[in-house]
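K.L.:
here's a sequence, model it:
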Amino acid sequence: MTDALLVLNAGSSSLKFRLFGLTPDLPVIAGGKVSDIGGRPVFQAAASGEAPRALPPHIDAGKALAFVLDWLKQAAGQARLRACAHRIVHGGPDFLHATELDRAAVDDLRRFNSLAPQHQVHNLAAIEALWAQDPRLRQFGCFDTAFHAHIDPLHYQFALPKSLRDKGVRRYGFHGLSYAWIAHRLAYDHPALAKGRVVVAHLGNGASLCALKAGRSIDTTMGLTALDGLPMGTRCGALDPGAVLYMQQGLGLSLEDISDVLYNQSGLLGLSGVSNDVKTLLESPLPAAALALDYFALKTAQQIAAMTVSLGGLDGLVFTGGIGENAAPVREKILHHLAFLPPFETHIIAANEERQMALEIMTAFYQETVS
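P.N.:
So this is what the prediction gives:
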């Protein structure tokens, strides 16, 4: 019987999963996703040839998870589930590596729900749902903030009073699981470059940059929350804080309305008035669609240049994420803006946060064995 590790990435309306064999090569046993949870959910197994399957309308995340677990019992054969790893977006200042979770840890992580409202509550709900299904199963958290935990104060502090900085108002950075995977792949595939100065552009519906020096995070564009930095699919990116004050004090918007604008109505969607989907925007004849893509490329290039300052130069640029891997016209626009820089390598590396999580948990199990 094969020991197995389940990796879950739970969102507001989706549940992505992958089952790995708990051996050093981490073979993929099964995987897939449930999409449109709360609406008309559809289950899709990965690379199995199985047709998409409609699930009962308006099922909640807990029932979607129960369906996945039942499906895995049939699809995974003799695999014995030993543990589950969850992607958790915000680990704050204390969760610095993959951590086995108990009730106290989950309660502690709820402190950051308001700092990652599109993600954190759903990440934690999946943990509770799995406890309800199998209270004895070991569960681990893998944190998007952890990869940036050791950046210098020069790069993580805000120019705010000490009283606020002491309460954790600082830059944390996100997409750390993606960046850790890229650093891992660079070490194997491009070892000379991995020792140098690399900017990684994780470009998708959520987008950010990370400055890597010898494989370690030196600087990053996201901040206290996942709103800062690059413009994204529906998120605004860097914004004059005075604009937020004006929305409330001058325009009379409530805090809830402002939050909805900044997280759900801005970015590519807000600029184009068409869509947050890059493929749709590339195919659109509307000037506003072109403007949105041009803005995204310009701001990304500008912030790559800022990361280059943090690194003291640039040896390589890596594109990853849905846009970074698949939208060649966007990559070309970004590189055009950077043509003034001395020559640097450019690579496209597929994101694989699920395997990175599995590697982290495999390390945790190994440390248990040898301790």
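K.L.:
when you work out contacts or count neighbours from here on, use the C-alpha atoms and nothing else.
P.N.:
Noted.
K.L.:
host element of Gln139?
P.N.:
strand 138-143 (DSSP states H and E).
K.L.:
what comes up buried for the helix or strand following that strand?
P.N.:
Per DSSP H and E, strand 138-143 leads on to helix 153-156 as the next helix or strand towards the C-terminus. Of the residues in helix 153-156, Tyr156 count as buried by neighbour count, 16 or more other C-alpha atoms under 10 Å.
K.L.:
this one next, for a side-by-side:
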Amino acid sequence: MKILVLNSGSSSLKYQLFEMPNEQALCTGLVDRIGLEHSSITHKTFFKGKESKHQVELAIPDHEGALLRVTELLKDPKVGVLKDNTEIEAIGHRVVHGGEQFAATTLITEEVKAKIKGLFALAPLHNPPNYLGITVAERVFPQAKQVAVFDTAFHQSMPALAYRYALPKSMYTDLGIRAYGFHGTSHQYVSKKASEYLNNSKAKIITIHLGNGCSMTAVDSGKSVDTSMGLGPMGGLVMGTRAGDIDPSIIFHLINERGFSAQEVNDILNKKSGLLGLSGLSDMRDVKNAITEGSPDAKLAYELYAYRIQKYIGAFAAVLKGLDAIVFTAGVGENDADMREAVCKNMDFFGIMLDTKLNRAGNKNIREVNKSSSAVKILVIPTNEELEIGQQTFELIRK
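P.N.:
Here you go, the predicted structure:
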């Protein structure tokens, strides 16, 4: 069975085609800068262990045009992997926010689409392009079953103690104000891989997803019991351009005492804070280069980023009432050995003891980077959100 996975952003479209149930990736790609004059497509195919890469620049006006171009590439005699559109039996869509309505992967109907649309206010930057991707795929692949996989679904197992805020009850019951959490597909995938590696289905695990957006999740016996992001994806850890946790009184001080508008404050917290706000640089690689050049601001940004992760490890270890493993994943988590070292520094009292040599050994597979004497396993696990979406889509439609 061939399953296409789509991740629609505001100006991009990521895709991956899997042969299920053997989980073989046939191709993967990215359509970038949709709606701009110089759009681009990067298309990779995999055959007998060899990767072939095809890139092209052209004007792509909208998401429908992007998906049509992807379809052409999938069937292209030279770089394609399909003979016909009808070979695709299902399409798994990443949808960022499912609210309380969706706690599991769901077959898309008109009613489901209406509910996704009704959640636009909770994820204004993400749900609209996700929804658009669904409507376009329905037109381009009318024979395929359309399936929604929600970033928030994995966190629906959190207890009220974790997801409720200490606000008037009506704000929850009437307005849906609560913690939903994000990056759920990534946290679910790597925590599942960690449990398999540990051969312990009841493992207590902290997953640490570090990319441009960052979040952590406490996982007990395969279920999310707490997570660092809340109503939206701004809270918790320091991120590339997002502030993470702040004192809410800062917002009102800026608006009431300093004359900022609510929109200006939102832009500051979302787009001008985090690593960028502290150092002037949003990419961790650039921050590290600035440190080597002697920038005190970059050094503070790097250390504050690690410090916040350490705080959440302490908090989530208390929530879990024990700890079997911590897992680093995503761009920074998988590739930045210095950051893993900074996070694990002086954590011996927690049973977290990093092996510096193992930590610096390059490897794309799941690996331990802890000392043999460490009570807590320190794992690096490459995330694969597209594969998780493909797996969940396959499990749903084969029933």
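K.L.:
run through who's touching the strand holding Gln139 of the first structure.
P.N.:
In this structure, residues lying in contact with strand 138-143 of the first structure by C-alpha atoms under 8 Å, 6 or more residues apart in numbering are 82-91, 95-102, 127, 176-177, 357, 360-361.
K.L.:
just the residues you listed: which are in helices?
P.N.:
127, 176-177, 357, 360-361 (DSSP state H).
K.L.:
just flag the most distant two among the residues you listed.
P.N.:
Using C-alpha to C-alpha, these span at most 20.1 Å, a distance reached by Ile127 and Gly176.
K.L.:
which one in the second structure is aligned with Asp228 of the first structure?
P.N.:
Under the alignment by TM-score structural alignment, Asp228 of the first structure pairs with Gly235 in the second structure.
K.L.:
so its match makes contact with Asp245?
P.N.:
Yes - using C-alpha atoms under 8 Å, Gly235 of the second structure makes contact with Asp245 at a distance of 5.0 Å.
K.L.:
which one of those two has more residues nearby?
P.N.:
Gly235 (22 against 15; other C-alpha atoms under 10 Å).
K.L.:
can you report how many residues neighbour the closest residue to the more buried one other than its chain neighbours?
P.N.:
Sequence neighbours aside, Gly244 is the residue nearest to Gly235 of the second structure in space, at 4.2 Å (criterion: C-alpha to C-alpha, 6 or more residues apart in numbering). Using other C-alpha under 10 Å, Gly244 of the second structure has 24 neighbouring residues.
K.L.:
could you dump the ones in helices among the contacts of strand 138-143 of the first structure to a markdown table with neighbour count?
P.N.:
Below are those laid out as a markdown table (neighbours: other C-alpha atoms under 10 Å):
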| residue | neighbour count |
| --- | --- |
| Ile127 | 24 |
| Gly176 | 25 |
| Leu177 | 26 |
| Met357 | 26 |
| Glu360 | 19 |
| Ile361 | 26 |
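K.L.:
three-state assignment of the equivalent of Ala318 of the second structure over in the first structure?
P.N.:
In the first structure, the residue equivalent to Ala318 of the second structure is Val309, according to TM-score structural alignment. With DSSP: H, G, I helix; E, B strand; the rest coil as the basis, Val309 of the first structure sits in helix.
K.L.:
tell me the spacing between Val309 of the first structure and Gly316 of the first structure.
P.N.:
Distance of Val309 of the first structure to Gly316 of the first structure, given as C-alpha to C-alpha, to the nearest Å: 14 Å.
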